[in-house]
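# sequence unknown, structure follows:
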């Protein structure tokens, strides 16, 4: 009878170790699955693929910046397929936050205007240029909006004209800073008058 008890003891010890190993393996798989899912849904895995692709491409030689040269634009055109053709790219939108709040006078009454805007470009470099020059862009737009009359804001035609003028203001700043207008469109995201 003593031999039976001795035979069961090693079998129980082996089964206990197997359970622990199985639970440990299950925990490792669960944690790695959670980490992988988090990386996938946050886009960290996509960024890694983009970085690897950029590393494979040789850096473009820098052109001598002389009168009228636009190396950044030429490099983007070369990446798009050369010969001045631009590949169809998805638009990138950037809100100009916070919204613009300006006051203007209408027949002796002080009025307030809040305008929310977003710009659209097709290259992240252009959006970065907008962000880098945001103080100058905001200054020019505040001056533009503050110098308007009430009639400008009442009709769609006046609002569209104002939107076109705002686009021209932003493109002028970008032309001055990076040598190209960059921004294709500007859109209202809020338009409130009091």
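Yep, it's here. Just so you know, these numbers come straight off a predicted model, no measurement behind them.
# all contacts plus neighbour counts: C-alpha atoms, from now on.
Fine.
# and the next helix or strand past the longest helix seen in the chain?
Longest helix in the chain, counting residues (DSSP state H): helix 2-42. The helix or strand immediately downstream of helix 2-42 is helix 44-56, counting by DSSP states H and E.
# of all the residues in the following helix or strand past that next one, which ones are buried?
Downstream of helix 44-56, the first helix or strand assigned by DSSP H and E is helix 71-80. For helix 71-80, a neighbour-count test (16 or more other C-alpha atoms under 10 Å) marks 71, 76, 77 as buried.
# remind me, longest strand of the protein?
strand 109-121 (DSSP state E).
# related to what we said a few turns ago, can you give me how far the longest helix of the chain is from the chain middle?
Using C-alpha atoms, centre = their mean, to the nearest Å, the mean C-alpha position of helix 2-42 is found 44 Å from that of the whole chain.
# tell me the spacing between residue 131 and residue 184.
Remark: distance between residue 131 and residue 184 (C-alpha to C-alpha, to the nearest Å) = 16 Å.
# over to residue 39?
Using C-alpha to C-alpha, residue 39 is found at 33 Å from residue 184.
# what do you get for residue 6?
For residue 6, the distance to residue 184 - C-alpha to C-alpha - is 83 Å.
# now residue 153
Residue 153 sits 23 Å away from residue 184 when distances are taken as C-alpha to C-alpha.
# so for these two, which sits in the more crowded spot?
residue 153 (19 against 12; other C-alpha atoms under 10 Å).
# wait, a helix at the more buried one?
Yes. Counting by DSSP: H, G, I helix; E, B strand; the rest coil, residue 153 is part of a helix.
# not counting sequence-adjacent ones, nearest residue to it?
residue 159 (5.6 Å; C-alpha to C-alpha, 6 or more residues apart in numbering).
# count the residues that sit near that neighbour.
When neighbours are counted by other C-alpha under 10 Å, residue 159 registers 16.
# that one sits in which helix or strand?
For residue 159, the host element (DSSP H and E) is helix 156-178.
# let me know the angle separating that helix from helix 71-80.
Relative orientation of helix 156-178 versus helix 71-80 (axes from the mean of the first three to the mean of the last three C-alpha atoms, to 10 degrees): 100 degrees.
# dropping in the other structure now:
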């Protein structure tokens, strides 16, 4: 009988270790689900009123928006460094790659939280934009300046979707990104 009681005690000791790990995993999963649900709720609650408006009403709403507060000239600028982007360029002569590191200037400090929240969409849109370029388009200073403007538009569009006016023309948003700065730009 002594032999039978020993394996039972070993099994009892192993069970709490597994249950603790399982409990930790379950708690983490529940916390992540709650956070995702809260984020989805916040995103959806802000767009309820806009779903029922047609294009004319949207154009009127955008025209009626109060002018943004003037930026305090004495406040220091807010810069956010983005992780490096490495993409394949559209082939011209063999495979070519672009590695670029960006910093974005924001209009005000609270915009930094919005930028961080939308970062997966921003990275996707910027990666798609960069991979659609040819190396010859990006060699000149003008090409780089044009790319910076396009990246700024992409980031602002990811944060605040563009609207249409009465004619159906797309009006780019005046998002929080004031400028895009290249800190590294390598084409191979």
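Thanks, I have it. Predicted model, so just to flag it, every value in this text is computed and none were measured.
# got a TM-score for the two of them?
Once superposed, the chains reach a TM-score of 0.56 (TM-score structural alignment, normalised by the length of structure 2), with 119 aligned residues with a C-alpha RMSD of 2.7 Å.
# which strands or helices does the helix holding residue 159 of structure 1 pack on?
Counting contacts by 3 or more C-alpha pairs under 8 Å, 6 or more residues apart in numbering; DSSP states H and E, helix 156-178 of structure 1 packs against helix 124-132, helix 134-146, helix 150-154, strand 185-193.
# how about JSON lines for those, with distance to residue 169 of structure 1 added?
Conversion of these to JSON lines gives the following (distance: least, C-alpha to C-alpha, whole Å):
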{"stretch": "helix 124-132", "distance to residue 169 of structure 1": "12"}
{"stretch": "helix 134-146", "distance to residue 169 of structure 1": "7"}
{"stretch": "helix 150-154", "distance to residue 169 of structure 1": "17"}
{"stretch": "strand 185-193", "distance to residue 169 of structure 1": "11"}
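# which one of the ones you listed lies nearest to residue 44 of structure 1?
Nearest to residue 44 of structure 1 among these is helix 124-132 (17.8 Å), distances taken as C-alpha to C-alpha.
# where in structure 2 does the closest one fall?
Residues 109-117 of structure 2 are where helix 124-132 of structure 1 lands when matched by TM-score structural alignment.
# for the matching stretch, buried residues please.
By neighbour count on 16+ other C-alpha under 10 Å, the buried set for stretch 109-117 of structure 2 is 109, 111, 112, 115.
# how about stretch 142-155 of structure 2?
Quick answer for stretch 142-155 of structure 2 (16+ other C-alpha under 10 Å): 144, 147, 148, 150, 151, 152, 153, 154, 155.
# let me know the closest of these to residue 13 of structure 2.
Nearest to residue 13 of structure 2 among those, with distances taken as C-alpha to C-alpha, is residue 155, at 53.8 Å.
# residue 20 of structure 2 is in what secondary structure piece?
Here residue 20 of structure 2 sits within helix 2-45, counting by DSSP H and E.
# list the helices and strands that helix packs on?
Counting contacts by 3+ C-alpha pairs under 8 Å, 6+ apart, helix 2-45 of structure 2 is packed against no other helix or strand.
# show me what residue 44 of structure 1 lines up with in structure 2.
Here residue 44 of structure 1 stays unmatched in structure 2, going by TM-score structural alignment.
# and residue 44 of structure 1, how many neighbours does it have?
Counted with other C-alpha under 10 Å, residue 44 of structure 1 comes out at 12.
# equivalent analysis for residue 145 of structure 1, please.
Counted with other C-alpha under 10 Å, residue 145 of structure 1 comes out at 23.
# contacts only, for it.
102, 162 (C-alpha atoms under 8 Å, 6 or more residues apart in numbering).
# burial measure for the closest residue to residue 115 of structure 2 other than its chain neighbours, as a count.
Nearest residue to residue 115 of structure 2, sequence neighbours excluded (C-alpha to C-alpha, 6+ apart): residue 159, at 7.2 Å. By other C-alpha under 10 Å, 22 other residues sit near residue 159 of structure 2.
# what's the match for residue 159 of structure 2 in structure 1?
For residue 159 of structure 2, the residue aligned by TM-score structural alignment is residue 174.
# ok, now residue 98 of structure 2?
Match for residue 98 of structure 2 (TM-score structural alignment): residue 113.
# same check, this time on residue 28 of structure 2
In structure 1, no residue is matched to residue 28 of structure 2 (TM-score structural alignment).
# what about residue 188 of structure 1, how many neighbours?
Counted with other C-alpha under 10 Å, the neighbours of residue 188 of structure 1 add up to 14.
# wait, isn't it in contact with residue 116?
Yes. Using C-alpha atoms under 8 Å, residue 188 of structure 1 is in contact with residue 116, at 5.7 Å.
# mean deviation, stretch 98-105 of structure 2 versus structure 1?
By mean C-alpha distance after the TM-score superposition for structure 1, the fitted stretch 98-105 of structure 2 averages 0.5 Å away from its aligned residues in structure 1.
# now do the SS call for the closest residue to residue 78 of structure 1 other than its chain neighbours.
The spatial neighbour of residue 78 of structure 1 that comes closest, neighbours along the chain excluded (C-alpha to C-alpha, 6+ apart), is residue 84 at 7.8 Å. Using three-state DSSP, the structure places residue 84 of structure 1 in coil.
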